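Colleague: what follows is a predicted structure for the sequence shown.
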Amino acid sequence: MSHVLIVESSARQQDSISRQLTQDFTAQWRAAHPSDQITVRDVAANPVPHLDADLLGGWMNPEDQRSAAQHQALARSNVLTDELLAADVLVLAAPMYNFTIPSTLKAWLDHVLRAGITFKYTPTGPQGLLNGKRAIVLTARGGIHAGAGSDHQEPYLRQVLGFIGIHDVTFIHAEGLNMSGDFHEKGLNQAKASLASVA
């Protein structure tokens, strides 16, 4: 039995394409892997704070020197990190906002990129500690950006996931969603067709 962690980040609850892709993925995954456990973390509906002094203090200060706010920030980070550590498959649902990922997803990443836990520093440089995990990234984009200089989602997420040791990463892009003509339908249909290959 595998454990799937889905991280939703669309600010929209209704009419969200990335959430629609997640629902389709979940249905297909459950059909193919009925015994797997699926956990959903919605960082838009329940956002985590952005990286701040309390979180840094919680990581860096000895336990007996942490303030109450630092203890709270560390506990929150531990919950999120434990969810990631327990997952065999990570699914990131990320609409493109201003050419990159939502800030809520960035905040989640800032909580789980933890020295000594999800990566470590070595004499030859940083080394990811989450080897063997797989990631699937579902994106929704108003224009067409794959392979272009305007795409700051895929390169960033590939780098940050690789940094923590996740190198098996599949991207499914629903593109052209806000373009006139049949781009919306074609982009969505192509993304949905690709879901079968990963589920």
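Modeller: Nice, thanks for sending it over.

Colleague: rest of the way, CA atoms for contacts and neighbours
Modeller: OK.

Colleague: can you pull out the helices in the chain?
Modeller: Ranges of helices in the chain, per DSSP state H, are 17-32, 53-60, 68-86, 103-112, 154-163, 183-198.

Colleague: out of those, nearest to residue 131?
Modeller: Ranking these by their distance to residue 131 (criterion: CA to CA) puts helix 154-163 first, at 9.1 Å.

Colleague: what's the angle from the closest one to helix 103-112?
Modeller: Between helix 154-163 and helix 103-112, the angle comes out at 20 degrees (axes from the mean of the first three to the mean of the last three CA atoms, to 10 degrees).

Colleague: residues in contact with helix 154-163: which ones?
Modeller: Helix 154-163 is touched from outside by 119, 126-128, 167, 169, 171, with contacts defined as CA atoms under 8 Å, 6 or more residues apart in numbering.

Colleague: please point out which parts of that helix sit buried.
Modeller: By neighbour count on 16 or more other CA atoms under 10 Å, the buried set for helix 154-163 is 154, 157-158, 160-163.

Colleague: how far off centre is it?
Modeller: Here helix 154-163 is found 10 Å from its chain centre; the criterion is CA atoms, centre = their mean, to the nearest Å.

Colleague: hold the first one in mind and look at this next one:
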Amino acid sequence: MNVLYITANPKNVDDSYSLRLGEHFLNEYRRLRPHDKIEHVDLFSVDLPPLDKDMLSLWDKHSDIEETHTNPFVEQFIQADRYILVTPLWNMHAPSQVKAYIDQLIVPGKTFQFTETSVEGMLSGKKMIHIQSRGGIYSEGKLKGLESANSYIQTIFSLIGVTDYEHVFIEGTSTYPDEAEDRLKEAKESAKQVAQRFSQDQS
């Protein structure tokens, strides 16, 4: 299997709850599938150009832009079988680099195709896990429903056919700093359980 480990955090691993949780998951996955090829994509270390007119023209069904017009990010993404996406929650959403990366991946004729009435994803049979850190509590209470990053990520990747999707998160690291390490320990246990499912071959 080819696995993309995609991170979106400029901090050092030791200073980031999302990266610490992501590395824990990755190590567990490596233990379960030691022969898989894992490629790291650091979204803070790559050049993510904005959408240009040629890329946008691909969305026009009558475009005269060749279907081969593409970019290295989408080709790398298509070749992978599994995706591990690690993000923090900033200002109730993912870092802007995540959106810029996604804009490179949602390409007609590459990751989805138009039908007469809708669109059809072309990457079915692949798996994704989103590993996320959140400083506040968004799973319940007054902030529940205000976190929009995970719902967006799940929705946009389902558009291109990646519907085998799981979400592991640690939250409350800023609201309850004295509890952060205990919360990380609990999240690591959840990640370990998800890694068991994530490592299994498709039935």
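Modeller: It's in. None of the values given here were measured: they were computed from a predicted structure.

Colleague: how close are the two chains, by TM-score?
Modeller: After superposition, the two chains reach a TM-score (TM-score structural alignment, normalised by the length of the first structure) of 0.85; 187 aligned residues with a CA RMSD of 2.1 Å.

Colleague: middle-most residue in the second structure, spatially?
Modeller: The centroid of the second structure falls nearest to residue 85 when counting by CA atoms, centre = their mean (3.3 Å).

Colleague: and it? What does it align with in the first structure?
Modeller: Taking TM-score structural alignment, residue 85 of the second structure has residue 92 as its aligned residue in the first structure.

Colleague: what of residue 150 of the second structure?
Modeller: In the first structure, the residue matched to residue 150 of the second structure (TM-score structural alignment) is residue 154.

Colleague: contacts only, for residue 93 of the first structure.
Modeller: Per CA under 8 Å, 6+ apart, neighbours of residue 93 of the first structure: 6-10, 18-19, 22, 137-139.

Colleague: same thing but at 7 Å, please
Modeller: 7-9, 18-19, 22, 137-139 (CA atoms under 7 Å, 6 or more residues apart in numbering).

Colleague: what's the closest of these to residue 109 of the first structure?
Modeller: residue 7 (10.4 Å).

Colleague: and the alignment partner in the second structure of residue 163 of the first structure, how far is that from residue 134 of the second structure?
Modeller: When the second structure is aligned by TM-score structural alignment, residue 163 of the first structure is paired with residue 159. Distance of residue 159 of the second structure to residue 134 of the second structure, given as CA to CA, to the nearest Å: 25 Å.

Colleague: repeat that for residue 164 of the second structure.
Modeller: 23 Å.

Colleague: more neighbours: which of these two?
Modeller: Higher neighbour count among residue 164 of the second structure and residue 134: residue 134, with 23 against 17, using other CA atoms under 10 Å.

Colleague: what residue of the second structure is the furthest out?
Modeller: Using CA atoms, centre = their mean, the residue of the second structure lying farthest from its centre is residue 64. It sits 31.5 Å away.

Colleague: residues touching the corresponding residue of the second structure for residue 129 of the first structure, list them.
Modeller: Residue 129 of the first structure maps onto residue 122 of the second structure when the alignment is built from TM-score structural alignment. Contacts for residue 122 of the second structure (CA under 7 Å, 6+ apart) come out as 111-112, 160-161.

Colleague: ditto for residue 31 of the first structure
Modeller: Counted by CA under 7 Å, 6+ apart, residue 31 of the first structure has zero contacts.

Colleague: can you check residue 178 of the first structure too?
Modeller: For residue 178 of the first structure, the contact set (CA under 7 Å, 6+ apart) comprises 142-143, 184.

Colleague: and if you look at residue 9 of the second structure?
Modeller: By CA under 7 Å, 6+ apart, the contact list for residue 9 of the second structure reads 44, 87-88.

Colleague: so it versus residue 16 of the second structure, what's the distance?
Modeller: Remark: distance between residue 9 of the second structure and residue 16 of the second structure (CA to CA) = 8 Å.

Colleague: and the gap between the residue nearest to residue 32 of the first structure when sequence neighbours are not counted and residue 153 of the first structure?
Modeller: Leaving aside its chain neighbours, residue 32 of the first structure sits nearest to residue 199 (7.0 Å; criterion: CA to CA, 6 or more residues apart in numbering). Using CA to CA, residue 199 of the first structure is found at 22 Å from residue 153 of the first structure.
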